[in-house]
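Asker: Have a look; sequence and predicted model below, questions after that.
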Amino acid sequence: MPNLLTNLKITINEKLYVKDPETSELGRNIIKNSILLIDEIGFEAFTFKKLGEKIQSNESSIYRYFENKHKLLLYLSSWYWSWIEYNLVFATHNISDPVEKLTIGIKIITQNIVDDISTPHIDESVLNRIIISDFSKTLLTKDVDEENKEGFFAVYKRLINRLIDMITLVNPTYPYAKSLASSVVQGSLHQHYLKDHFTTITNLSDQDCLSDFYIHMIKKTLL
């Protein structure tokens, strides 16, 4: 993706952290290495003790930033969806044609992610792998309704609502814009997961066609 965030600061719900990790070198180091460690060993095996060993810091120092690893995953997910949203807004704000705007929006959401050099402590390509494999773990919990009320998924929902607006501009009479938009966002993660683990049930394993697939499906549906 283009380098778009040089002069922007992503704001995360304050209830997701004890201390804002962006305010210190240690905090940024925690974010950077938590992404790398989760990608290396998986979220289930990830602990603050292991992260402390990786960054050569006491486990207690990590708890000064995050209450637990679930809140950390929610933080990383919110950061990721905010980054996608910023890219979506910048890529489409000067586009007047509704079909072209929707097409670009789908590409932003579904394309392969590369690292953004303007965020040196976060490798978006690695974070994307975590979102593909672990974002559902933030949703499929007993506390999801309460966490939703707390605004922990506000950015995720806001991104989907932007896509809903784009769909409605293309076809105001289409009655399922919300379901279609959320299916694109969540479905793109699922298709990438299938590509890595269940190659016989997705065309994505044979070719880089995810954006083309969703653009084709939505145009056939709306036009």
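Answerer: That came in fine, so what should we check first?

Asker: C-alpha from now on. contacts and neighbour counts both.
Answerer: Noted.

Asker: Residue 74: which element?
Answerer: Per DSSP states H and E: residue 74 is located in helix 69-92.

Asker: and residue 195, what is it in contact with?
Answerer: Contact analysis of residue 195 by Cα atoms under 8 Å, 6 or more residues apart in numbering lists 202, 204, 205.

Asker: tell me the secondary structure for residue 31?
Answerer: Counting by DSSP: H, G, I helix; E, B strand; the rest coil, the backbone at residue 31 sits in helix.

Asker: and it, how many neighbours?
Answerer: For residue 31, the neighbour count with other Cα atoms under 10 Å is 20.

Asker: OK, contacts around it?
Answerer: Contacts of residue 31 (Cα under 8 Å, 6+ apart): 21, 76, 121, 122.

Asker: Included below, for side-by-side comparison, is a second structure:
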Amino acid sequence: MQNILSNIIIPVNEKLYVKNPESSELGKKIIENSILLIDAIGFENFTFKKLGERIGSNESSLYRYFESKHKLLLYLSSWYWGWMEYRLVFDTNNITNPLEKLKIAIKLVTEEVIDDSDTLHVNEAILYKIIVSEFTKTLHTKEVDEENKIGYFLVYKRVINRIIAIINEVNPDYAFAKSLASSIVEGALHQHFLKNHLKTITNCNENNSPSDFYINMIEKILN
């Protein structure tokens, strides 16, 4: 799969950027270093001025790619979910047993991510840490309904819809497939956050992963 992914450009809604960062070395440098800087200082403290200083570029040159840091975070989130969608497609494509397919899908969207060396300017492991900590900030805004209409969250919803379809394969009579799928995808991010920061209110730890929790859940719910 990695060899195939290395030849694929993850599609991102073109309305999220002014100039496609994948089209130039500076753009790729912006993506690579924005991930590292947001991870280091947090999204609240992140600015284009600080990013420009980090990469030795004028702040104005960054605005030629993204009109705001909110749009940049949306871009990074959309890229992540697009990458996750490719992983889901390839890893479940030839699985005929619906329950086994669902377990594979759940493991993919709930496990801790490791870096894919084929995407040189994106460290997926660090990007995943940002998704865990910051993704809700792309959703919990006053503009969420308008941004949803524009299609900013389309790929995120596609990931969830793929899991909904598999849940329906496992148990067509289960009435809450949408709620279950979205709870798994969103809940896994929260469980990883709790595991790392608020350990006393989750059972997830070094021995019990969020993947274990959600696979146990679907086996009990969908039987």
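Answerer: Received the coordinates, thanks. The shown structure was predicted, so the numbers you read here are calculated from the model rather than taken from an experiment.

Asker: Surely residue 101 of structure 2 is in contact with residue 92?
Answerer: Yes - here residue 101 of structure 2 lies in contact with residue 92, judged by Cα atoms under 8 Å, at a distance of 5.7 Å.

Asker: which of these two has more neighbours?
Answerer: Relative neighbour count places residue 101 above the other of residue 101 of structure 2 and residue 92, with 22 against 18, counting by other Cα under 10 Å.

Asker: Which element, helix or strand, includes that one?
Answerer: Going by DSSP H and E, residue 101 of structure 2 is part of helix 98-110.

Asker: and that helix, how far from structure 1 on average?
Answerer: Compared with structure 1 after fitting, helix 98-110 of structure 2 has a mean deviation of 0.5 Å; criterion: mean Cα distance after the TM-score superposition for structure 1.

Asker: ok, back up a step: a markdown table for the contacts of residue 31 of structure 1, including secondary structure, distance to residue 156 of structure 1 and neighbour count?
Answerer: A markdown table is the format used below for the contacts of residue 31 of structure 1 (DSSP: H, G, I helix; E, B strand; the rest coil; distance: Cα to Cα, whole Å; neighbours: other Cα atoms under 10 Å):
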| residue | secondary structure | distance to residue 156 of structure 1 | neighbour count |
| --- | --- | --- | --- |
| 21 | helix | 21 | 18 |
| 76 | helix | 12 | 23 |
| 121 | coil | 22 | 16 |
| 122 | coil | 19 | 23 |
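
Asker: what's in contact with the helix holding residue 74 of structure 1?
Answerer: So helix 69-92 of structure 1 is in contact with 1-2, 4-5, 10-12, 16-17, 31, 47-48, 66, 101, 104-105, 108-109, 124, 127-128, 131, 135, 138, 152-153, 155-156, 159, going by Cα under 8 Å, 6+ apart.

Asker: Just the buried positions in that helix, please.
Answerer: Buried positions in helix 69-92 of structure 1, judged by neighbour count with 16 or more other Cα atoms under 10 Å: 69, 71-88, 91-92.

Asker: Mean deviation, that helix versus structure 2?
Answerer: Superposing on structure 2 places helix 69-92 of structure 1 at an average distance of 0.3 Å from its equivalents, by mean Cα distance after the TM-score superposition for structure 1.

Asker: Look at residue 180 of structure 1 and give its secondary structure.
Answerer: Assigned by three-state DSSP, the conformation of residue 180 of structure 1 is helix.

Asker: Look up how far residue 52 of structure 1 lies from it.
Answerer: 42 Å (Cα to Cα, to the nearest Å).

Asker: Now whichever strand or helix holds residue 28 of structure 1 on structure 2. Mean distance?
Answerer: According to DSSP H and E, residue 28 of structure 1 maps onto helix 25-41. Average distance, helix 25-41 of structure 1 versus aligned residues of structure 2 after superposition (mean Cα distance after the TM-score superposition for structure 1): 0.1 Å.

Asker: and the angle from that helix to helix 69-92?
Answerer: Using axes from the mean of the first three to the mean of the last three Cα atoms, to 10 degrees, the direction of helix 25-41 of structure 1 lies 100 degrees away from that of helix 69-92.

Asker: quick one: the helix or strand just after helix 25-41 of structure 1 to helix 69-92, angle?
Answerer: Per DSSP H and E, the first helix or strand lying C-terminal to helix 25-41 of structure 1 is helix 48-55. On the basis of the same axes, to 10 degrees, helix 48-55 of structure 1 is oriented at 60 degrees to helix 69-92.

Asker: Which neighbouring elements make contact with whatever helix or strand comes next after helix 48-55 of structure 1?
Answerer: Per DSSP H and E, helix 48-55 of structure 1 leads on to helix 59-63 as the next helix or strand towards the C-terminus. If contacts are counted by 3 or more Cα pairs under 8 Å, 6 or more residues apart in numbering; DSSP states H and E, helix 59-63 of structure 1 sits against helix 48-55.

Asker: Tell me the mean distance between the helix it packs on and structure 2 once they are aligned.
Answerer: In the superposition with structure 2, the average deviation recorded for helix 48-55 of structure 1 is 0.2 Å (mean Cα distance after the TM-score superposition for structure 1).
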